[in-house]
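A.B. asks: Attaching a predicted model along with its sequence, questions to come.
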Amino acid sequence: MSERRQQGEDDGATNDVAGCGCSIVLLAIGYFIAARFGNDPANTGKSAIALGGGFCLFLGLMVGRQTWAERRERRRTWVASVMEQRTGVITWRDAELLAVQHMRALGFLDARHTGPGSDGGIDAIATGAVAQVKMHSKPVGRPDIQRLVGAADGGQPVILMFYSFSGFTSTAHTYADERSILLFSFDRAGTVRALNGAATRALRSV
């Protein structure tokens, strides 16, 4: 795990603890107030206090929900060390090198760029894995993923990965899920996000 990734995990864990703690405190306060003052609806003063307790309960639930959502997003996200590259991910070549870097982070240490004209539709390859990268303005469709499957059909089982700048269509998602193909999106800052279950499980091992 890279130093930058480790720092992000540490910061995220700290935020999780703080968020969960705040949520629990708010829920406890809200429950206590609602139970203590909510049993006499005819008393306007007590009703107002009970309403404040209900608000604390609501706020506690919202804090807990936000903490959980942020935790899920972190587990779906990997950030490359592109800060040294002032231009970030601009060209298709940058995108393919980002995919190679990401594959290595996933444990495919011998991942390499295949080079133009020699890949048969595969942009990055490693022992046990191949990847296709698209930096198009439109979502990748099912036919592109099918072509990746055809290009990788060499008799040996490999993990298939697809990286897209603009995401994937719903039919592409369905086909990828049926084939256990890892779908990722990326942006110009070098952030890679898992877009299906297979990809999320892979990112959790980084």
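C.D. replies: Okay, I see it. Residues are numbered from 1 along each chain as shown.

A.B. asks: make it CA atoms for all contacts and neighbour counts henceforth
C.D. replies: Fine.

A.B. asks: from the chain's centre, how far out does the longest helix along the chain sit?
C.D. replies: Ranked by residue count, the top helix of the chain under DSSP state H comes out as helix 3-37. Centroid separation for helix 3-37 versus its chain: 22 Å, with Cα atoms, centre = their mean, to the nearest Å.

A.B. asks: Below is structure B, check it against A:
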Amino acid sequence: MSESEALEKVLEMLHARILLVQGQNAASLRSEEESARKRAAAALKNQEAEKAAVERRAEEGRWISDEVQAPRSDVILARRESALSAIVLRYPGLVDNPSVYGEFADRAWRATFQRNHALSESEALEKVLEMLHARILLVQGQNAASLRAEEESARKRAAAALEKVKSDRIAAKLRADEESQAITDEQRWLNLPLERLKAQKEDAEWRAGAAKRKVAAAKREAARKVKVEADQQAYAEWCRKNKPKQLHITDWDKAERNAEMWMRFMGFVDARQTGAGADGGIDVVATGAAAQVKREGYDIGRPALQGFKGAAWEYEVHLFFSSSGYTKQAVDFANSVKMELYVVGPYGEVTGGNQAALDRLERVTEPVWATP
């Protein structure tokens, strides 16, 4: 940068500084001028207020002096009445009787000046105004309390009247209920002989009907016994004719044929042999039932029953016929899976090997005409 350019930069900075200082000085000067004007205006206002206060005190002093020196003067009386009227009129909605409160204000006015003759007119008016306001509030409070007492008394009288009406209604209802009950009792006493006769008639009819029912029941019982005896005879005859005949079992085919006949006798009317071949341990089948037949020289054990159960899993009833007995483990397994175990004699007679088989033999299917 050249010397001339540096001087120009310095001059610009100096000029900006001068303008900033001048602006601050101007603002400070304006603020001081405004403050001086406000102080002068306040002093002038205070002087005027003091002057007005002096004039007002002088006027009040003259008014009080005139009243003290000449209390009977018509001017003073008019001025005082005007002041009192102004006091009373400040409560247009609170004063019910302006004349009464006017007298109270007049007494307060006199009492105020008797206690302190140095009071100004405005101060005296304020004192009287306070006393009058307190008096009005007191009277209003008394009136409000009296009004509340009258309202409470009216509510109590209304409540008492309502209670009396309720009690009268209850008493009237009780009297009506008593009269109705008396009429009902009288009617009951009048109808008692008729009801007694009606009851005696119904009792006689019931007794006659009971005798008839007893005879009818005896007849039905006799007929039932006759029918039961006839059914027993018919069932015995049916068993004699349909019970499988003795069959000397000498081979597997006769053993399976004997099991087929006994299953039909037990109610599985479509029982049939499966025939020779791979039958999976099932020798006789019927609708919902399957049977296996064994001819062994030893007691049948649990494994044989388990194998038959697994082969005939799709059938609901499982019957096992053996020419020998069963081990205890086999019987316990059969009872647990509800399998029926039968023992076959040498001539085809069948007996129960567990409780399920015994129950089946006791309830062998009867003919349709037999009594259940």
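C.D. replies: Arrived safely. Nothing here was measured: the structure is a model prediction, and the numbers come from that model.

A.B. asks: The helix or strand following the longest helix of the first structure to helix 3-37, inter-axis angle?
C.D. replies: The element immediately downstream of helix 3-37 of the first structure (helix or strand, assigned by DSSP states H and E) is helix 44-75. Using axes from the mean of the first three to the mean of the last three Cα atoms, to 10 degrees, one finds that helix 44-75 of the first structure and helix 3-37 are set 160 degrees apart in direction.

A.B. asks: Mind giving me the packing neighbours of helix 44-75 of the first structure?
C.D. replies: When contacts are defined as 3 or more Cα pairs under 8 Å, 6 or more residues apart in numbering; DSSP states H and E, helix 44-75 of the first structure packs onto helix 3-37.

A.B. asks: which secondary structure elements does the helix it packs on contact?
C.D. replies: Helix 3-37 of the first structure packs on helix 44-75, going by 3+ Cα pairs under 8 Å, 6+ apart.

A.B. asks: give me the stretch of the second structure that the helix it packs on matches.
C.D. replies: With TM-score structural alignment applied, helix 44-75 of the first structure matches no range in the second structure.

A.B. asks: What's the local residue count around the equivalent of A126 of the first structure over in the second structure?
C.D. replies: Counting by TM-score structural alignment, A126 of the first structure lines up with A286 in the second structure. By other Cα atoms under 10 Å, the residues close to A286 of the second structure number 20.

A.B. asks: Quick check: buried residues in stretch 143-152 of the first structure?
C.D. replies: D144, I145, L148, V149, A152 (16 or more other Cα atoms under 10 Å).

A.B. asks: Break down the stretch 51-200 of the second structure into its helices, ranges please.
C.D. replies: All helices of the stretch 51-200 of the second structure, identified by DSSP state H, counting those that start in this stretch, fall at 74-89, 98-115, 121-242.

A.B. asks: Just tell me which of the ones you listed ends up closest to I18 of the second structure.
C.D. replies: Nearest to I18 of the second structure among the helices of the stretch 51-200 of the second structure is helix 121-242 (61.7 Å), distances taken as Cα to Cα.

A.B. asks: Heading C-terminal from the closest one, find the next helix or strand.
C.D. replies: Downstream of helix 121-242 of the second structure, the next assigned helix or strand under DSSP H and E is helix 252-265.

A.B. asks: So for that following helix, what gets flagged as buried?
C.D. replies: Buried residues in helix 252-265 of the second structure (16+ other Cα under 10 Å): A255, E256, R257, N258, A259, E260, M261, W262, M263, R264, F265.

A.B. asks: what two of those residues have the greatest distance between them?
C.D. replies: A255 and F265 (15.5 Å).

A.B. asks: Residue in the second structure paired with T191 of the first structure?
C.D. replies: Counting by TM-score structural alignment, the partner of T191 of the first structure is E349.

A.B. asks: Let's verify F162 of the first structure: helix, strand, or coil?
C.D. replies: At F162 of the first structure the chain is in strand, as set by DSSP: H, G, I helix; E, B strand; the rest coil.

A.B. asks: Map it across to the second structure for me.
C.D. replies: With TM-score structural alignment as the criterion, F162 of the first structure matches F320.

A.B. asks: Same question for P143 of the first structure.
C.D. replies: When the second structure is aligned by TM-score structural alignment, the residue opposite P143 of the first structure is P303.

A.B. asks: can you pull the contacts of its match?
C.D. replies: Counting by Cα atoms under 8 Å, 6 or more residues apart in numbering, P303 of the second structure touches A330.

A.B. asks: distance of it from M263 of the second structure?
C.D. replies: Remark: distance between P303 of the second structure and M263 of the second structure (Cα to Cα, to the nearest Å) = 24 Å.

A.B. asks: repeat for Q22 of the second structure
C.D. replies: 138 Å.

A.B. asks: now E316 of the second structure
C.D. replies: 14 Å.

A.B. asks: what helix or strand is A131 of the first structure on?
C.D. replies: strand 129-134.

A.B. asks: picking that back up, so which of the helices of the stretch 51-200 of the second structure gets nearest A41 of the second structure?
C.D. replies: For the helices of the stretch 51-200 of the second structure, proximity to A41 of the second structure was assessed by Cα to Cα; helix 121-242 is nearest, at 27.9 Å.

A.B. asks: Now do the same contact list for the counterpart of R363 of the second structure in the first structure.
C.D. replies: By TM-score structural alignment, R363 of the second structure lines up with S205 in the first structure. Taking Cα under 8 Å, 6+ apart, we find S205 of the first structure in contact with L106.

A.B. asks: rerun at 10 Å
C.D. replies: Contacts for S205 of the first structure (Cα atoms under 10 Å, 6 or more residues apart in numbering) come out as M1, R75, A105, L106, G107.

A.B. asks: buried set for stretch 325-333 of the second structure?
C.D. replies: Here stretch 325-333 of the second structure shows G325, Y326, A330, V331, F333 as buried, counting by 16+ other Cα under 10 Å.

A.B. asks: Just the ones in helices from these, please.
C.D. replies: Using DSSP H, those in helices are A330, V331, F333.

A.B. asks: With G12 of the first structure as the reference, measure out to the aligned partner of the second one in the first structure.
C.D. replies: V331 of the second structure maps onto H173 of the first structure when the alignment is built from TM-score structural alignment. Here the criterion is Cα to Cα. By it, H173 of the first structure lies 29 Å from G12 of the first structure.

A.B. asks: V25 of the first structure now?
C.D. replies: In terms of Cα to Cα, V25 of the first structure sits 20 Å off from G12 of the first structure.

A.B. asks: Repeat that for T127 of the first structure.
C.D. replies: 32 Å.

A.B. asks: same deal with H102 of the first structure?
C.D. replies: Going from H102 of the first structure to G12 of the first structure by Cα to Cα gives 21 Å.

A.B. asks: Equivalent analysis for M135 of the first structure, please.
C.D. replies: Going from M135 of the first structure to G12 of the first structure by Cα to Cα gives 30 Å.
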